[in-house]
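> coords please:
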Amino acid sequence: MIWRNPYVRAPVFLLLIYLAYRYLGLVSQVVLLALVAYIVAYLAHPMINWLVNHRLTRFWGVLVVLVIILGILALASTLLVTVITQFADLMKHLPEFSAHLTSWFDTLTLHYPILKGIDHQLRTLTSNSAQTVQKMLLPSLQKHLDSLLGGIFGLVSVVAEGFATLILAIYMMLDYDKISLTLLRVFPRPWQPLVLDFSNNVSTAVGGYLKGQLLIATFVGIFIGLLLSVLGIPSAPAIGLLAGLFNIVPYLGVVISIIPALLLAATTPTVVFKMIMVLVVFVAANQIEGHLLSPIVLGRTTDLHPVTVVLAILSGLALFGIAGALVAVPLTALGKLLLHEYYYPNKMYQDGP
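Below is the predicted model:
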């Protein structure tokens, strides 16, 4: 037969690959939405199974997960509105903040006379800086009002895409097992056991990483939220929630949530003290996460040595930034699983080349 000729099959396969590439390019946004929805369903699947095992139907399990997701989004939206409002208020009271800073420095110079030499320079710098920021930022905000309106329309588009993704995720959560079986049937039948085995290894590696990172994110969120509440920072629980949510990516939650925390601290009466203490809280959270929790917790949930976890995160961060840090540990855990499952039992490893 003509089809058995490799010179016929090769061009046909190349043409099919090219057509698939072009098609995926045209519907890349749809593919991305479907992928995000499947990831949400994948992450929610263990919780839904747990609820089903505790005498809830799958429908009610999905509904509980949906309420949790919407609750988190509502809290995050509340925080965003609060931060924007506080930032606008901070811009209006910037000269007052400058006066607080110079007053605090004057008090400091009474105890440390050596600082008197830079008192005048600091006073001039803070006063000029406050006025400059107000003059530059406020007219700039007015000037870019049209761009802001365009951004609002863009936000509406993002919300619409997010709603579509959520609907897809709900359907995928309801029929997760059927969808997984359909994806498995895409592969030829002789390959399916290997694909299923590989999929189970991926689930083990990624699942162990997610369990560990969720524990770490929960601790970081509670730690930051409680300490900021003790300090009297406005919206402290919401900032803790923000830190915990974004800390699914290692260290990202601390980096992102420190900005609104500092802005909100700047609206309190003892501005300088509160801002310094906020920095102390976030540095402490970062150090505890990096040197204690990540190596120990991820080492146990992914069966990796703590040194391996630290090296994997640092390598991923250096090579691909935040995305690299996110996937470094599960990929390393997957690599270890594959070595134990496929390479070490292999004849070439056992008997040598």
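
> okay, CA-based contacts and neighbour counts for the rest of this
Noted.

> tell me where the stretch 1-150 of the chain has helices.
All helices of the stretch 1-150 of the chain, identified by DSSP state H, counting those that start in this stretch, fall at 6-26, 28-53, 58-92, 94-111, 119-143, 145-174.

> which residues touch the residue nearest to the spatial centre of the chain?
For the chain, F246 is the residue whose C-alpha lies nearest the centre (Cα atoms, centre = their mean; 3.7 Å). By Cα atoms under 8 Å, 6 or more residues apart in numbering, the residues touching F246 are 217, 252-254, 256.

> go again with 6 Å.
Neighbouring residues of F246 by Cα atoms under 6 Å, 6 or more residues apart in numbering: 252-253.

> just to revisit the earlier point, will you turn the helices of the stretch 1-150 of the chain into a markdown table that also has mean neighbour count and distance to L227?
Shown next, in a markdown table, are those (neighbours: other Cα atoms under 10 Å; distance: least, Cα to Cα, whole Å):
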| stretch | mean neighbour count | distance to L227 |
| --- | --- | --- |
| helix 6-26 | 12 | 48 |
| helix 28-53 | 17 | 30 |
| helix 58-92 | 15 | 17 |
| helix 94-111 | 16 | 23 |
| helix 119-143 | 13 | 29 |
| helix 145-174 | 15 | 33 |
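
> helix or strand right after the longest helix seen in the chain?
In the chain, assigned by DSSP state H, the helix with the most residues is helix 192-231. Using DSSP states H and E, the next helix or strand after helix 192-231 towards the C-terminus is helix 236-246.

> and for comparison, fold this next one:
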Amino acid sequence: MSGTAKNGTSVEPRPTRGRMLDEDIPYGVRVAAEWAWRVGIILITGGVLIWLLSKVSFLLIPLLLAALFTALLNPVVAWLSRRRLPRGIAVAITMLGLIAVVVLTLIFVGRQATAGFKELWGQALEGVKQVQQWLQDGPLQITTDQLDKYLSQLTGSLQNQSSAILTGALSVGSGAGHIAAGLLLTLFILIFFLLEGRQIWAFLTKLAPRKARPALDGAGRKAWTSVGSYVRIQVFVAAVDAIGIGAGAAIIGVPLALPLGLAVFLGSFIPVVGALVTGAVAVLLALVANGLVNAVIMLAIVLVVQQLESHVLQPLVMGKAVSLHPVGVILAVAAGSFLAGIPGALFAVPVLAALNSAIRFIAARGWETDVVPATPELPLADGETETQEEQPINSKEAISDDH
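Take a look at the predicted model:
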């Protein structure tokens, strides 16, 4: 409080030590400190969340796979539902069709791969003979007796390490068992996502406080729309890559063209990394089978297809679908692969696209002004009609207390 001196003039209170310290700190430093502790809390929270999720990856990976397949297959289920089929029957037909397509593709590709590997086996044996001849006649001058001695030492080393090899084989078998269990869990989750996705989302939204429900519902719808757009566009991009590289390999006579096209299709779902790996496999296969000239031609085909993807498909199609900059995509894939390996690289872009749409919606307070349409990717509840789904729903009114 201010006081009065003996001469009648007012006296300002003596500033406290804390007030003096605040005035001594530059404004820029104070702002940087405010940002620093807030960003630090966000990073720590994100790190703890990633660590916790890594402990339940056996559940998280099937859940994310089921979400991607749901975004891809929901239009098929909606189309069947418009044909007056009950939703349960539509989901059953879609699932049976998916399983049939996967099984038939694996059988057909497996036969092609078996025939191609038989052809490559003879070429590989011829290559081994050429290497053996080079070792004898080349600068190393390794005789047949010396080569047999080295092979005997290698065989003995493998026998001494038989226990370690057996342990590794058992771990591979255990990993295959985990993959099979994960696939079954993915199919189980996918069925219920297709059948009762809207009810599940409504239940999760009602767990939030009442005031937060409109924001959560609108952000979730925006994120789901981005994921659906990403999946459908990525399937198109992967198909273009597979057809381009597979057809090019078949035209120039590279064996295993069809399995190679399937590998390119699957690898394209991992942006940047998948294209590089599958392209390198195609060039190596051409080199082993047909020689250097054929490998150079295959390399040119791979580069043309990848340039088409990078400069046409990704910016014009994928960029508009998910609104992500290519630098953000590359950094997301790198961070995902570093944190979680192949699954991290696979899910990095759709997760980033979903977060980008949700954060933009919340930052703009879109639930106060926007009218969020009921997205066709979210399954209809039992008893709802197709016309109800197509009508726009205000996000404030979409979440009611009654269920």
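
> kindly state which residue of structure 2 is aligned to the residue nearest to the centre of structure 1.
Counting by TM-score structural alignment, F246 of structure 1 lines up with G267 in structure 2.

> for A275 of structure 2, see how far away that match is.
Distance, G267 of structure 2 to A275 of structure 2, using Cα to Cα, to the nearest Å: 6 Å.

> cool, and G244 of structure 2?
Look at G244 of structure 2 and A275 of structure 2: by Cα to Cα, they are 12 Å apart.

> do the same with I99 of structure 2
Separation of I99 of structure 2 from A275 of structure 2 (Cα to Cα): 26 Å.

> ok, now G173 of structure 2?
From G173 of structure 2 across to A275 of structure 2, the span is 28 Å (Cα to Cα).

> stretch 185-194 of structure 2 against structure 1, how far on average?
For stretch 185-194 of structure 2, the mean deviation from structure 1 after alignment is 2.2 Å (mean Cα distance after the TM-score superposition for structure 1).

> and that stretch, which stretch of structure 1?
So stretch 185-194 of structure 2 sits over residues 164-173 in structure 1, by TM-score structural alignment.

> do stretch 229-245 of structure 2 as well
Aligning stretch 229-245 of structure 2 against structure 1 (TM-score structural alignment) gives residues 208-224.

> return the distance of the matching stretch from the chain's centre.
The gap between where stretch 208-224 of structure 1 is centred and where its chain is centred comes out at 12 Å by Cα atoms, centre = their mean, to the nearest Å.

> now tell me what touches it from outside.
240-241, 243-244, 247-248, 297-298, 301-302, 330.

> which SSE is G335 of structure 1 in?
Going by DSSP H and E, G335 of structure 1 is in helix 306-338.

> hang on, the earlier thing: mind checking how far the residue nearest to the centre of structure 1 is from Q29 of structure 1?
According to Cα to Cα, F246 of structure 1 and Q29 of structure 1 sit 23 Å apart.

> related to what we said a few turns ago, so which other helices or strands are in contact with the helix holding G335 of structure 1?
Using 3 or more Cα pairs under 6 Å, 6 or more residues apart in numbering; DSSP states H and E as the contact test, the elements touching helix 306-338 of structure 1 are helix 192-231.

> between the helix holding G335 of structure 1 and helix 192-231, how big is the angle?
Using axes from the mean of the first three to the mean of the last three Cα atoms, to 10 degrees, one finds that helix 306-338 of structure 1 and helix 192-231 are set 160 degrees apart in direction.
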